[in-house]
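Trainee: got a structure for you, letters missing:
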């Protein structure tokens, strides 16, 4: 009876505490409030009105057709875009799975390749011991990647088929 209760409890806990799919993070809406003081006789009324955000139309909106966040935004990423790529990695440098990122198959593969390229070029930290540079010293991360090879591989119609 105890294993059944434990499994039901764990299922409920996992259901309530499950992580939602990650997407590209943006700055949250500020919801600034303007305070208006009105004095009528002996009463002072303080009213707060929400000021509309001037950057509301510039925020990222998810696509209605079900496309992943990178396909919908039309972002052309390279291995040098470390701030965007770091959103798809764990704290130990490993790549987040597709279930968590919410990306399509092509973009997940592309992001994983870009993260590995950035780690091998020394642009991102590499905490796990899967790949270590063979050289030691200042030339250990002396790796260069050509932008045309990235575009040729992931934008060709052969790869998308």
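Mentor: Received it, and whenever you're ready, just let me know what you need. Here the structure is a predicted model, which is why all the values come from computation and not from measurement. Numbers count the residues shown, from 1 in each chain.
Trainee: only C-alpha atoms from now on, for both contacts and neighbour counts.
Mentor: Fine.
Trainee: strands of the chain, residue ranges please.
Mentor: 33-40, 43-50 (DSSP state E).
Trainee: so the last one versus strand 33-40, what angle?
Mentor: This points to strand 43-50. Counting by axes from the mean of the first three to the mean of the last three Cα atoms, to 10 degrees, strand 43-50 lies at 160 degrees to strand 33-40.
Trainee: for strand 43-50, name the packing helices and strands.
Mentor: strand 33-40 (3 or more Cα pairs under 8 Å, 6 or more residues apart in numbering; DSSP states H and E).
Trainee: can you give me the buried ones in stretch 89-99?
Mentor: 89, 93, 94, 95, 96, 98 (16 or more other Cα atoms under 10 Å).
Trainee: just put the strands of the chain in JSON lines and tack on mean neighbour count and distance to residue 116.
Mentor: Shown next, in JSON lines, are the strands of the chain (neighbours: other Cα atoms under 10 Å; distance: least, Cα to Cα, whole Å):
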{"stretch": "strand 33-40", "mean neighbour count": "11", "distance to residue 116": "44"}
{"stretch": "strand 43-50", "mean neighbour count": "10", "distance to residue 116": "44"}
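Trainee: between those, which gets nearest to residue 133?
Mentor: For residue 133, the closest of those is strand 33-40, at 52.9 Å, according to Cα to Cα.
Trainee: check the offset of that closest one from the chain's centre.
Mentor: Offset of strand 33-40 from its chain centre (Cα atoms, centre = their mean, to the nearest Å): 40 Å.
Trainee: now do it: everything it contacts.
Mentor: 44, 45, 46, 47, 48, 49, 50, 51 (Cα atoms under 8 Å, 6 or more residues apart in numbering).
Trainee: distance of the last one from residue 31?
Mentor: It refers to residue 51. Distance, residue 51 to residue 31, using Cα to Cα, to the nearest Å: 7 Å.
Trainee: do the fifth one as well
Mentor: When distances are taken as Cα to Cα, residue 48 and residue 31 turn out to be 11 Å apart.
Trainee: dropping in the other structure now:
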């Protein structure tokens, strides 16, 4: 009985998380408000009224064809890179860990891609690392650059013909 109840609570929690899933945006949100004063007899009322954005026509609306898409696929951000930190940090908690897929609402392919890109960005120190990160040496503080596609010069032994290899390399290989 308790197993069924726990399973129902688990499904309920996932549905609640999906309801409160954050909206992912490519740009910052405009939270501009205008202050209005009203004087009536012996009372002064101060109100903050939302100001409509001048970029409202540039917003991306959710259409029927895109209703089941994840936010990154809907915005056609499939070529996301580890240097796009403004987008990636929306998926990272304050502790430096990636948010679970149930909260972000990403498809599994894009969620795995975001995890991979966040790790690269944290290695390059473009995003803050988790608090429990263990440094494996002083070289962790040095700059890291990822080049894509990988250049052939990164694998020199595939380019250099075996007859030009050093003799000690051939002995170690055998």
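Mentor: Structure received. Predicted model, so just to flag it, every value in this text is computed and none were measured.
Trainee: just send the strands of structure 1 back as CSV, with distance to residue 11 of structure 1 too.
Mentor: Below are those laid out as CSV (distance: least, Cα to Cα, whole Å):
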stretch, distance to residue 11 of structure 1
strand 33-40, 41
strand 43-50, 40
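Trainee: out of those, which gets nearest to residue 132 of structure 1?
Mentor: strand 33-40 (51.7 Å).
Trainee: how about the helices in structure 1?
Mentor: Along structure 1, the segments classed as helices by DSSP state H run 2-16, 69-73, 82-85, 98-101, 105-120, 147-154, 157-160.
Trainee: for the longest one, give me the average deviation versus structure 2.
Mentor: So that's helix 105-120 of structure 1. Superposing on structure 2 and averaging over aligned pairs (mean Cα distance after the TM-score superposition for structure 1), helix 105-120 of structure 1 comes out at 0.5 Å.
Trainee: so that helix aligns onto which residues of structure 2?
Mentor: The counterpart of helix 105-120 of structure 1 in structure 2, counting by TM-score structural alignment, spans residues 108-123.
Trainee: what does the matching stretch contact?
Mentor: 72-73, 78, 81-83, 85, 88, 91-92, 98, 101, 127-129, 140, 144.
Trainee: buried subset of those residues?
Mentor: Applying 16+ other Cα under 10 Å to the contacts of stretch 108-123 of structure 2 flags 72, 81-83, 85, 88, 91-92, 98, 101, 127-129 as buried.
Trainee: from residue 24 of structure 2, how far out is the residue nearest the centre of structure 2?
Mentor: Centroid-nearest residue in structure 2, with Cα atoms, centre = their mean: residue 88, separated by 2.8 Å. Separation of residue 88 of structure 2 from residue 24 of structure 2 (Cα to Cα): 10 Å.
Trainee: same check on residue 126 of structure 2?
Mentor: 20 Å.
Trainee: could you do residue 7 of structure 2 as well?
Mentor: 29 Å.
Trainee: okay, the two: which has more neighbours?
Mentor: Remark: of residue 7 of structure 2 and residue 24, residue 24 carries more neighbours, 18 against 12, as counted by other Cα atoms under 10 Å.
Trainee: so what's that one closest to, chain neighbours aside?
Mentor: residue 71 (6.4 Å; Cα to Cα, 6 or more residues apart in numbering).
Trainee: in structure 1, what residue corresponds to the one you found?
Mentor: Per TM-score structural alignment, residue 71 of structure 2 is aligned with residue 69.
Trainee: I'd say that match and residue 25 touch.
Mentor: No: using Cα atoms under 8 Å, residue 69 of structure 1 makes no contact with residue 25, being 10.3 Å away.
Trainee: between the two, who's got more neighbours?
Mentor: Of the pair residue 69 of structure 1 and residue 25, residue 69 is the one with more neighbours under other Cα under 10 Å, namely 21 against 9.
Trainee: show me what contacts residue 50 of structure 2?
Mentor: Residue 50 of structure 2 touches 31, 32, 33, 34, counting by Cα under 8 Å, 6+ apart.
Trainee: show me what contacts the first one?
Mentor: To tie it back to what came earlier, the one meant is residue 31 of structure 2. Here residue 31 of structure 2 is in contact with residue 50 (Cα under 8 Å, 6+ apart).
Trainee: same check, this time on the third one
Mentor: Contacts of residue 33 of structure 2 were listed using Cα under 8 Å, 6+ apart, and they are 48, 49, 50, 51.
Trainee: residue 25 of structure 2 and residue 87 of structure 2, how far apart?
Mentor: 8 Å.
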